[in-house]
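**Q** Structural data only, the sequence is not supplied:
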């Protein structure tokens, strides 16, 4: 079977440490952290009072003011990222109407802010004061629907929800659709805004959040003193195109997706089995051996168990050669913005390919004897990236991996 080659031609990002490609990339290279003390609500009674908030986002810069007011924040982020990615790719919505295109968005949660506010209204003011549009703007598929409406795109529209792996799975599904000839161009990404009182409370109750009070030091992937992740928000979208179509219009090509693997890990399996299976499937899908991978963008959310588990899986998959490969996590910069994280990792990889730069794992100050790989601590490194592996893990056992190759 002839399969189409799939390339990345545009990127858009709204992150706690930078809005837009240039700002985000500069923040990653310089180690700028987007985690701050929570300002969206009074968190003084919470055991955790920090989060990755996007503070300088003005939706009217991307969306008509009247329409923006009727959108939930995660939809505003998604529409903004799509518009940035299309502009970066040199495409317009009219261009997409002339080819079979579509939208695939990963959403890990929902619009908790609206639902929490409406719940308070119901119990304090009664049923008649409920916003009749709240159920429509807060559903998980609202961002993809708002994108289609804002850009007037008549193609297909899909929403993927596999926890924090949702964004990477959205890209993986978009890759498959173009590879198999079912689409020519796809906007794929993830968007989540879970920084609300209820979401923070549930995560605090689960005792999986960092209790380090210094915001800029709290998320510390692979570090000996990591003690949990940091809740965050954001969105990221990339433009996927069939290679021949991209070449025909002389598009700038950031990189080529050459493999994708996904696996659920059952509760009866040894932890890490699902991630290893996803990586193995990804490598098999691309028909390359582990030795050919030159860099790993790790999921590593600064969790005591998950960071160690990913390290062990990488050793199992790559053997001794993993000690010669840079492995880094951007979660120290951005916290964990759920579905957006994996797509932000992809963007960090393809921008790194352009400049031959591997972004650092910031806040890696005290080596953990069990996490003993080359994590590119604290400073970017000049390093050619030819093939990169991107990993993502989601609550419920979802594991996903994607391979990206430099296109000369």
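**A** Arrived safely. What you see is a predicted model; the values in this text were computed from it and never measured.
**Q** When you work out contacts or count neighbours from here on, use the C-alpha atoms and nothing else.
**A** Fine.
**Q** where's the residue lying closest to residue 324 once chain neighbours are set aside relative to residue 127, distance?
**A** The spatially closest residue to residue 324, leaving aside those adjacent along the chain, is residue 374, at 7.4 Å (Cα to Cα, 6 or more residues apart in numbering). Relative to residue 127, residue 374 is positioned 57 Å away (criterion: Cα to Cα, to the nearest Å).
**Q** the helices in the stretch 1-150 of the chain, which residues?
**A** Ranges of helices within the stretch 1-150 of the chain are 21-30, 65-69, 73-89, 93-97, 112-125, 134-137, 142-151, based on DSSP state H, counting those that start in this stretch.
**Q** residue contacts, the residue lying closest to residue 15 once chain neighbours are set aside?
**A** The spatially closest residue to residue 15, leaving aside those adjacent along the chain, is residue 234, at 4.9 Å (Cα to Cα, 6+ apart). Under the criterion of Cα atoms under 8 Å, 6 or more residues apart in numbering, the contact partners of residue 234 comprise 13-16, 53-54, 74, 77, 191-193, 337, 340.
**Q** and here's the other structure:
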């Protein structure tokens, strides 16, 4: 079996549109969340906050050779994040596939924009397919000298908020088994639109707290009241260690364990016994071939909802026992909000930066006092730490649970 490594990464996020800017702001404890009333939504819109990408300095859709319009934003961000990830990847070296987390369904705004013409012959139905995004990415990679990717190797995944880690885990399995040598993985969510925000609001999942925008996402705090919907694109270049070493690539991290389970319970709420979440974490650690005590840090799903943060903390205690109190845990979503299908990939990039700097990202806005959330959540400020193994968690609506174990590069 092959060992599997990450050799490239790129992202477009509310905390920055480059690895350097994202790194600086993440460790500084900045927030990328802002008030959207009166700008992106009406003054009386029930959802006041979102994590919005500032794309004023990014190339336009036209400059990238992409179709213009609101529905092209996700394409832009995914292409730009992917170009960052393959910046040092040699031309002429083929990629075996793309596995990418994509939003599900068709946004109401896309339907409205399309039907304004009324002329059904002009409706570009093709662009509403999730696979269309991957086809555009594959075309861009081919034009940049990375070869054609067969359509059957363009894999679009939507397992809700578990999608990013699910994609990394699937690639891990393909590469480990020797089916592929190198591939692109990641996720995109550029849907902080009125309809998407309203959908989550009607599920009582989003915070509407009367607080400053930068303090709205407060995972594990007793007064947490829901997550903040956000946007992000994150792309990783994954390959076998043999492939990476043969071309002299810089190895950023190793993916060494993967767990994937399903609650088979409800469309939104997690199981109260959390058995499937516990099993996903255990699977990831077992397949990594390490002991639970080897985990130095946990990148939490940490959405800032009452239910998720309580159940995730409970699951960590079940998996690690008393040792859970010795493991730092933090939630990047306190800074970025929750970009759903892109979150796991974005947080994996954050983990790589923590390996490189031997420093932990904080949980900003944390307030102690919830007796059921009593672990070390790295409150307020980043701090130095010796980090060799990281457990990265992602749990999605529908009871979809995905976890990976990452190892620091030698």
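**A** Thanks, I have it. Fair warning: this is a prediction, and the values are worked out from it, not measured in the lab.
**Q** related to what we said a few turns ago, nearest to residue 256 of structure 1, of the helices of the stretch 1-150 of structure 1?
**A** In terms of Cα to Cα, the element of the helices of the stretch 1-150 of structure 1 nearest to residue 256 of structure 1 is helix 73-89, at 14.4 Å.
**Q** chain center to the closest one, what's the gap?
**A** Its chain's average C-alpha position is 14 Å from that of helix 73-89 of structure 1, according to Cα atoms, centre = their mean, to the nearest Å.
**Q** Kindly provide the distance from the residue lying closest to residue 93 of structure 1 once chain neighbours are set aside to residue 144 of structure 1.
**A** If you skip the residues right next to it in sequence, residue 93 of structure 1 has residue 151 as its closest partner in space, 5.7 Å away by Cα to Cα, 6+ apart. When distance is defined by Cα to Cα, residue 151 of structure 1 is 11 Å away from residue 144 of structure 1.
**Q** next one: residue 20 of structure 1
**A** In this structure, residue 20 of structure 1 and residue 144 of structure 1 are separated by 20 Å, where distance is defined by Cα to Cα.
**Q** Might you report the residue contacts of the aligned partner of residue 320 of structure 1 in structure 2?
**A** Under the alignment (TM-score structural alignment), residue 320 of structure 1 pairs with residue 322 in structure 2. Contacts for residue 322 of structure 2 (Cα under 8 Å, 6+ apart) come out as none.
**Q** quick check, residue 322 of structure 2 in a strand?
**A** No - remark: residue 322 of structure 2 does not belong to a strand; assigned using DSSP: H, G, I helix; E, B strand; the rest coil, it is helix.
**Q** coming back round to it: with neighbour numbers in mind, choose between residue 151 and residue 144 of structure 1.
**A** residue 144 (27 against 16; other Cα atoms under 10 Å).
**Q** how far away is the residue in structure 2 that residue 17 of structure 1 lines up against from residue 370 of structure 2?
**A** Aligned counterpart of residue 17 of structure 1 in structure 2: residue 15 (TM-score structural alignment). According to Cα to Cα, residue 15 of structure 2 and residue 370 of structure 2 sit 28 Å apart.
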